[in-house]
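Asks: Compute the structure for the input listed below.
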Amino acid sequence: MRTSVPVRRFQAAWCLALYALFLLLTGCASVKPDPLPSWNEGSTKQSIIGFVAKVTTPGSPDFVPVPERIATFDNDGTLWAEQPLYSQAFFILDRVKVLAPQHPEWRTQEPFASVLKGDVRGAMAGGEKSILALVGATSTGMSTAEFDALVLDWLATAKHPRFNQPYSSMVYQPMIELLTYLRANGFKTFIVSGGGMAFMRPWTEKVYGVPPEQVVGSSGKTQYEMRGSAPVIMRLAELNFIDDGPGKPVAINTHIGRRPIFAFGNSDGDLQMLQWTAAGTGARFMGIVHHTDAAREWAYDSNSSVGKLSASTLDIARTKGWTVVDMKRDWAVVFPFQAGQAASPR
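Replies: Next comes the predicted model:
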């Protein structure tokens, strides 16, 4: 019995539909997943994807060989939260409280007395001198291995005061995706931060996928010693290098040896790193995270002593065509634990 033409067409269409379903279920269909799912669609997201495409496509006039695909990121305020204080500051303040029973003199000695009273502003009133005193008393006179263990123990137990989340959860989900996306396209990702290099290195590989040898930061002096028959590197109470502002290009040149083609920051302290990146030849990407979401994170720029982003830096970015990320507009998710929460209305 011959099948009518309409029936044969229906059977063919049905077979094609089943085959398409099979491809989808078995993963054979060539559907590209969104590499940046936590970024809202728009010009900001497209500026990133477009840049990566043009520097990684063979034959493109902007093609960049893999060894030259260097990306640098600030840490505080760019990869994880920096409000109301830098995370390393919370670590140091907690260390003061832990060590206080061994130092009764701290009850009347500044800046320790203010810390023990909960007066952080008073503790910081002495500026750099106070900060160095706190760092020296809490983070030196021990081996680098002992300091690593202290940092990891603190991260395993400490919680952020606003969100009651571990500090390792206070990372920006869109930036984690961006780091992964860049590495999938042949980039080597570096952290270049004003924060302590030794404070970051124990955990950045687990949290960001950035190994310790690709972490550049401020540092104190160290020295080699023998403890019995075992060699150790000891942390000294002396400052070695501040990796902030104009120090960032110097540190990039010293530690990396290649000028980045991609750089992201969020504050005035990142301006020189972005300028250094922009000054190279060929295609360049410079990005700034602008904190505009008081509901899901914080809204701040020139009005903040932590992560200050002045109007002049924003003007430079916009005049030169750098990408300014509006956190409230451009990020569907801020922190991983906020997945599923919509952005507040603009």
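Asks: CA atoms for contacts and neighbours, from now on please.
Replies: Fine.
Asks: Relative to the whole chain's centre, how far out is the longest helix anywhere in the chain?
Replies: Longest helix of the chain, by residue count under DSSP state H: helix 5-26. On the basis of Cα atoms, centre = their mean, to the nearest Å, helix 5-26 is displaced by 47 Å from the centre of the chain it belongs to.
Asks: State the next helix or strand along the chain beyond it.
Replies: Heading C-terminal from helix 5-26, the first helix or strand you meet, by DSSP states H and E, is helix 43-56.
Asks: what helices or strands is that next one leaning on?
Replies: Contacts defined by 3 or more Cα pairs under 8 Å, 6 or more residues apart in numbering; DSSP states H and E place helix 43-56 against strand 323-326.
Asks: Quick check: buried residues in the strand it packs on?
Replies: Buried residues in strand 323-326, defined by neighbour count with 16 or more other Cα atoms under 10 Å: 323, 324, 325.
Asks: Spell out the residue ranges of the strands in the stretch 151-300 of the chain.
Replies: Taking DSSP state E, counting those that start in this stretch as the test, the strands found in the stretch 151-300 of the chain are 188-196, 215-227, 230-241, 262-265, 285-292, 299-300.
Asks: Let's compare: structure for the following, please.
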Amino acid sequence: MELSALKRPGRNPLRPALAALCLAVLAFAGVNLGGCAAPPEAGATAAGVQSAQAPQAAEQALPSWRDGPARQALLKFVADTTRAGSPTFVAPEDRVAVFDNDGTLWSEQPLYFQFFFLLDQVRAAAPKHPEWKSNPAFKALMANDMQALMRNEKQLLALIAAANSGMTVEEYDRTIRAWLAQARHPKLQRPFTELVYQPQLELLSYLRANGFKTYIVSGGTIEFMRPWTQKVYGIPPEQVIGSSQAVKYAVRDGKPVLVRDPKLDFIDDGPGKPVGIYRHIGRRPILAVGNSDGDLQMLEYTTGGDGPRLAVLVHHDDAEREFAYDRQSKVGKLDKALDAARAKGWTVISMKQDWLQVYPAGKP
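Replies: Sure thing, here's the model as predicted:
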């Protein structure tokens, strides 16, 4: 799909795929970080927290969760589907759990984290592109003039595509790893991979300890997520499903390589998520966790199968420890999916009420 196709009439906004990311940053004109929450626990890190553990007793599981309806629904579902001889028992091979990433496993405000990376890539590539000096979008980016970026969206998308293409997939992987090692959230001043949710790390580990296979199904690109999901979430790269940029085979310096093209070939958001699940997994999940309207079809698809099913939404209602947003947000909008959850009896996690802590505390 060419980048211009991302804005076809009738297509829903696409989370962090390039066009949606651009629309998000422009909609946040000025990126008002002053409204963000105060920094949470200092020195936290996600690395290693989520490593596989021995099966736990239910009363010991999910220690960062308050013992409310959301925690009980999760524990009951795991118990019902793993109890041998139970009419709701699910064979291990069918215990598939899918999680959105942005806003579900880590934070996503004030912009999807991948977009910060993409803009930094444009800045880093600038010395190789002196012709950009006359580009109005580049001038606006260097001046942090978001109003001007709004007027030059097409040129900005072209800059992002050029800055993130032409390299081999291995080179791009190294670039992402290097960026994550030094980049910091503009308000919270912590590495982005520390801004993952401790309760969700516990849930991922608990599910795996009970025979579930956990997948990420995100609107973000697989290229951006795969370099770090194993270390942070315990989810290997082959279990990451996302939007993807086109690649082509080439031979460079006598070596066969895969080279990135400046176009997207799959959008894993909204109705694309069930398609991505079918293509990559080949099984309908029995548990799905999301946080926005971009996850609605994934939750519907999951609960549309036979047997026990559970759909879960994370509601960001904690402005003190993280961020509070839902129906009116330009990033991670939760509107139609929230109505569906209430109508269909899906489990809604209140970050404020259900989580004892948000981010991991302490260094490894």
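Asks: Can you check which of the strands of the stretch 151-300 of structure 1 gets nearest to residue 126 of structure 1?
Replies: Closest of the strands of the stretch 151-300 of structure 1 to residue 126 of structure 1 is strand 230-241, at 16.9 Å (criterion: Cα to Cα).
Asks: what comes into contact with the closest one?
Replies: With contacts defined as Cα atoms under 8 Å, 6 or more residues apart in numbering, strand 230-241 of structure 1 is touched by 135-136, 139-144, 218-226.
Asks: If we use 6 Å, what do you get?
Replies: By Cα atoms under 6 Å, 6 or more residues apart in numbering, the surrounding residues in contact with strand 230-241 of structure 1 are 136, 140-144, 218-225.
Asks: How far off centre is it?
Replies: 26 Å.
Asks: Report the inter-axis angle for that strand versus strand 215-227.
Replies: Computed with axes from the mean of the first three to the mean of the last three Cα atoms, to 10 degrees, the direction of strand 230-241 of structure 1 lies at 140 degrees from that of strand 215-227.
Asks: Strand 230-241 of structure 1 aligns to what range in structure 2?
Replies: Mapped onto structure 2 using TM-score structural alignment, strand 230-241 of structure 1 covers residues 255-266.
Asks: got it, and stretch 320-333 of structure 1?
Replies: Going by TM-score structural alignment, stretch 320-333 of structure 1 sits over residues 344-357 in structure 2.
Asks: can you list contacts of that stretch?
Replies: Under Cα under 6 Å, 6+ apart, the answer for stretch 344-357 of structure 2 is 64, 65, 66, 70, 311, 312, 313, 314, 315, 316, 317, 318.
Asks: Mind putting those residues into TSV with distance to residue 219 of structure 2 and neighbour count?
Replies: Formatted as TSV, the contacts of stretch 344-357 of structure 2 follow (distance: Cα to Cα, whole Å; neighbours: other Cα atoms under 10 Å):
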residue	distance to residue 219 of structure 2	neighbour count
64	27	21
65	27	22
66	29	16
70	25	21
311	18	26
312	17	22
313	16	26
314	16	20
315	18	21
316	18	22
317	22	17
318	23	17
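Asks: For residue 153 of structure 2, state which of the residues you listed is nearest.
Replies: Among the contacts of stretch 344-357 of structure 2, and counting by Cα to Cα, the member closest to residue 153 of structure 2 is residue 316, at 28.9 Å.
Asks: Under the alignment, what does the closest one map to in structure 1?
Replies: With TM-score structural alignment as the criterion, residue 316 of structure 2 matches residue 291.
Asks: Then residue 175 of structure 2?
Replies: Counting by TM-score structural alignment, the partner of residue 175 of structure 2 is residue 150.
Asks: For that match, which residues are in contact?
Replies: By Cα under 6 Å, 6+ apart, the contact set of residue 150 of structure 1 is empty.
Asks: Assumed it was part of a helix.
Replies: Yes: remark: residue 150 of structure 1 belongs to a helix, assigned using DSSP: H, G, I helix; E, B strand; the rest coil.
Asks: and the gap between it and residue 136 of structure 1?
Replies: Using Cα to Cα, to the nearest Å, residue 150 of structure 1 is found at 15 Å from residue 136 of structure 1.
Asks: just residue 30 of structure 1 next, same as before
Replies: 56 Å.
Asks: More neighbours: which of those two?
Replies: A side-by-side neighbour count of residue 30 of structure 1 and residue 136, using other Cα atoms under 10 Å, places residue 136 first with 18 against 8.
Asks: Find the nearest non-adjacent residue to the more buried one, please.
Replies: residue 237 (5.0 Å; Cα to Cα, 6 or more residues apart in numbering).
Asks: Report the contact partners of residue 341 of structure 2.
Replies: Per Cα under 6 Å, 6+ apart, neighbours of residue 341 of structure 2: none.
Asks: picking up where we left off before, what subset of the contacts of strand 230-241 of structure 1 is buried?
Replies: Burial by neighbour count, judged by 16+ other Cα under 10 Å, picks out 136, 140, 143, 144, 218, 219, 220, 222 from those.
Asks: which one of those is nearest residue 83 of structure 1?
Replies: The closest of these, once distances to residue 83 of structure 1 are taken by Cα to Cα, is residue 218, at 19.4 Å.
Asks: Contact partners for that closest one?
Replies: Neighbours of residue 218 of structure 1 in contact, by Cα under 6 Å, 6+ apart: 194, 195, 196, 197, 241, 242, 243.
Asks: could you redo the last one with a cut-off of 8 Å?
Replies: 193, 194, 195, 196, 197, 240, 241, 242, 243, 244.
Asks: Kindly report the same for residue 295 of structure 2.
Replies: For residue 295 of structure 2, the contact set (Cα under 8 Å, 6+ apart) comprises 100, 269, 270, 273, 337.
Asks: Give the equivalent position in structure 1 for it.
Replies: Mapped onto structure 1 by TM-score structural alignment, residue 295 of structure 2 lines up with residue 270.
Asks: Please apply the same query to residue 325 of structure 2.
Replies: Here residue 325 of structure 2 is matched to residue 300 in structure 1, going by TM-score structural alignment.
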